[in-house]
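Mind folding the following:
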Amino acid sequence: MHLSTAKLTMFAMSFVSVLAFANQLSGDSKTTEKSVWRQAPDLPIAMQEVYPAVFKERIVVGGGFTPSETPSFFGLGPTRDVYLLNPPTGRWQKKPSLPEPRHHLGMVSNRHYVYGIGGFTGNKDDAWQIQRTVFRLDGTFREWRKGPSLPIPLAESVYANVGKNIHVIGGKTVSKSTGKHVDSDAHFVLINNAYWRKAKPANILRSSAASAVIGDKIYVIGGRVTSADNKNVRDVEVYDVKKDTWTTVAPLPVASGGLSASVLDNKIIVSGGEVFGPNSNWRAGQAFKQVWSYDPVNDTWTSLHDMPTPRHGHGMVTLNNTLYVIGGAAKVGPQETLSSVIAIDTDSQ
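Below you'll find the predicted structure:
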């Protein structure tokens, strides 16, 4: 169910007033002004299945699926490439490459490091090899070094920084009994950049979810359930770091996997995602361009301006009151991988 009171007409990539989006965030959906999405600097290469992070006032992205001359999955392969965007310069810089190619590499930062966690390695025989390895890059941006390995292999998890500690929740792991990929409820916390500690597991087994942090709470949003024919879910769970407890809040209006989220003006903005067809057939699926805003005070979802094109496997970050949507793919699975980046600017006052 759409919670907005007016249908908003999209004018793709137009430069328009910030007021329209700000009014929507505040709950005023009476405005019908043009889309507030604008074009931001494109990535140097097309890249999907990315989890970008903000570190030292820069956006860091890498470790995704890119078009490859030695593909492991329908023309795509994992990459070592890492790029940084310093928004005032308007250009991406290539920075130290990862020690090895990855896709679905979970990037997340604290004050000291940006981390690249788990994800998949792959080759033409097996594109989906889940990893435990963790890499990290300090503020000199010179070299990725090994960090503390995860207790178990994990990929397609959600990643969050609360205080100075890094949280990794859910995703896919390898079954000890069958060796097959299964969804996980695991929850690990990286303490003092030194070791992983177990925290209370999630209530829902899922992968390809999105997450966002407001205060001391981590919101885990949507995703899909591998054991249920990759069925998408609407569920939203909230982890309270101080209480080590999980609670449930209002579900997403539409079930979606491969979506992304970030925080803007104390609201959680969720965009895109995809749904597979019957029997997990991605060719028969659909990618989404919908955008939603969640108000944690009122526990309500509101429909915002659609993105100009559908995206899944994209990343979202917020830096200096601007929300960026990075890369991804315009069609389900390995189709139409994107280099484009779009953004919304808004005054937080």
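
okay, CA-based contacts and neighbour counts for the rest of this
OK.

What separation do you get for D299 and R111?
Counting by C-alpha to C-alpha, to the nearest Å, the gap from D299 to R111 is 30 Å.

do you know how far the nearest residue to A160 once chain neighbours are set aside is from P308?
Spatial nearest neighbour of A160, excluding adjacent residues (C-alpha to C-alpha, 6 or more residues apart in numbering): H167 at 5.1 Å. H167 is 32 Å from P308, where distance means C-alpha to C-alpha.

So which of those two has more stuff around it?
In terms of neighbours (other C-alpha atoms under 10 Å), H167 is the more surrounded of H167 and P308; the figures are 22 against 17.

picking that back up, so what's the residue nearest to A160 up against?
Neighbour list for H167: Y159, A160, N161, H187, F188, V189, L190 [criterion: C-alpha atoms under 8 Å, 6 or more residues apart in numbering].

ok, and it, which helix or strand is that part of?
strand 165-169 (DSSP states H and E).

OK, contacts around W128?
Counting by C-alpha under 8 Å, 6+ apart, the residues that W128 touches are F120, T121, G122.

isn't H103 right next to D81, touching?
No. At 10.5 Å, H103 does not count as touching D81 under the criterion of C-alpha atoms under 8 Å.

how about this one, so we can line them up?
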Amino acid sequence: MKKFFAFTVLLILLLIGGGFLARTTLGWNDGMREARSEIHATTLNGKLYVAGGIGLFRVLDSCEALDLTSNSWSGCGKLPRALHHVAMAADDRHVYASGGYVALPFEADQEAGLFRYDPATSAWTEISKLPHPIGQHAMTHFDGALYLIGGQDDGTDLNTMWRYDIAADTWSAMQPMPTARHSHAIARAGPLVYVTGGRSTEFGSEMKQVDAYHLTEDRWENLPDMPRGRGGHGAFVSNNRLHIFGGESLSAGKVLADHDILDLETMQWSAGEPLDQPRHGFAVSDKEISGDITIVGGGARPGMETIYSVTGTAQTLAIDTIE
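Here you go, the predicted model:
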């Protein structure tokens, strides 16, 4: 009996050690204090903020901030509850987090809170209730308001665009998206928000559609489809070019590293520098530094395999700024 017990303990230790070694060798562990996937990020005062997400076999309530100049991580308080697929945005004073799921795989947060983080106090506060529970959505800030884009509510794909006036604490329904979707990526440049890819019941798990929303005009327009459909990816706009990178193909069962670029003048697609490591469900800085953007966390394996392949890595991606 003692030999069996000792063997079992040794086996467990070897599995843990082997798993740690594999994670380290594969580059899954460097950077964050807690590796995580199914996350969004926002930037405030030179720091990239990430809150919640799926950790190793669990849902997280922690928040971390990456100083984009010193490349150092620090804590930033805990969310009021553990959540994954939380959308994030920032104004010039605060960080905001909205919606998400409270359990694995996708149990919606019925409290549907909108939270605000104050860097001065390092505390999160619930400031409003969302119009309804929502997850796998995106959020951006523009001119004193937050905009919540798409997502799912109780498994139903959404084409909604909600506007939250921060000062007035009021919600307004804006012109809906042409295509309902979740697990999409967004990128904002001034008064334009680009919504890319994602998933839906109608179009499947690798959508190619790209739409642009005019924030000041409350209207949508369609742009050329992506060369390759994807969900759980990243997007960024720089120098009148829309960059799409990473994500996953659930039909092929793989995580992607490739990078497509849409020239917003010619409306032609081209290929860019791929990610160093394929990822999905990662977070992207919404500011560039010296022509690079920063990508943090994400899952190294597709679908729900993310629960054991969550990463804490920070990658940089060169954004072409040549006229």
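
related to what we said a few turns ago, neighbour-wise, which one of the contacts of H167 of structure 1 leads?
Neighbour counts for those peak at Y159, which has 26 neighbours (criterion: other C-alpha under 10 Å).

can I assume E202 of structure 2 sits in a helix?
No. Using DSSP: H, G, I helix; E, B strand; the rest coil, the assignment for E202 of structure 2 is coil, not a helix.

I'd like to know how many residues surround it.
Neighbour number of E202 of structure 2 under other C-alpha under 10 Å is 11.

Equivalent analysis for L15 of structure 2, please.
12.

ok, back up a step: so which of D299 and R111 of structure 1 has more stuff around it?
Neighbour count, other C-alpha under 10 Å: between D299 of structure 1 and R111, R111 has more, with 13 against 10.

From D138 of structure 1, how far off is the more buried one?
R111 of structure 1 sits at a distance of 9 Å from D138 of structure 1 (criterion: C-alpha to C-alpha).

rewinding a little: need the max-distance pair from the contacts of H167 of structure 1.
Spatially, the most separated pair among those is N161 and H187, at 13.1 Å (C-alpha to C-alpha).

Give me the buried positions along stretch 220-231 of structure 1.
For stretch 220-231 of structure 1, a neighbour-count test (16 or more other C-alpha atoms under 10 Å) marks V220, I221, G222, G223, R224, V225, T226, N230, K231 as buried.

hmm, I was thinking of stretch 39-55 of structure 1
Those would be 39-43, 46-55, for stretch 39-55 of structure 1 by 16+ other C-alpha under 10 Å.

which residue in structure 1 lines up with G253 of structure 2?
Aligned by TM-score structural alignment, G253 of structure 2 pairs with G285 of structure 1.

Check L275 of structure 2 too.
Under the alignment by TM-score structural alignment, L275 of structure 2 pairs with M307 in structure 1.

count of residues packed around that match?
Per other C-alpha under 10 Å, the neighbour tally for M307 of structure 1 reads 24.

Surely it touches V291?
Yes. The criterion here is C-alpha under 8 Å, and M307 of structure 1 meets it with V291 at 6.9 Å.

Please report how far the residue mapped onto V297 of structure 1 from structure 2 lies from A318 of structure 2.
Here V297 of structure 1 is matched to E265 in structure 2, going by TM-score structural alignment. According to C-alpha to C-alpha, E265 of structure 2 and A318 of structure 2 sit 20 Å apart.

So for those two, which residue has more residues nearby?
More crowded of E265 of structure 2 and A318, by other C-alpha under 10 Å: A318, with 16 against 8.

residue contacts, G312 of structure 2?
W28, N29, D30, G31, M32, R33, E34, A35, R36, V296, G297, G298.

same thing but at 6 Å, please
Contact analysis of G312 of structure 2 by C-alpha atoms under 6 Å, 6 or more residues apart in numbering lists N29, D30, G31, M32, A35, G297.

Just give me the match in structure 1 for it.
By TM-score structural alignment, G312 of structure 2 lines up with S339.

So that match: helix, strand or coil?
Reduced to three states with three-state DSSP, the structure at S339 of structure 1 is coil.

so what's it closest to, chain neighbours aside?
S339 of structure 1's closest residue in space is A46 (C-alpha to C-alpha, 6+ apart), at 3.9 Å.

To which residue of structure 2 is that neighbour aligned?
When structure 2 is aligned by TM-score structural alignment, the residue opposite A46 of structure 1 is A35.

who are the neighbours in contact with its match?
A35 of structure 2 neighbours (C-alpha under 6 Å, 6+ apart): G55, V310, T311, G312.
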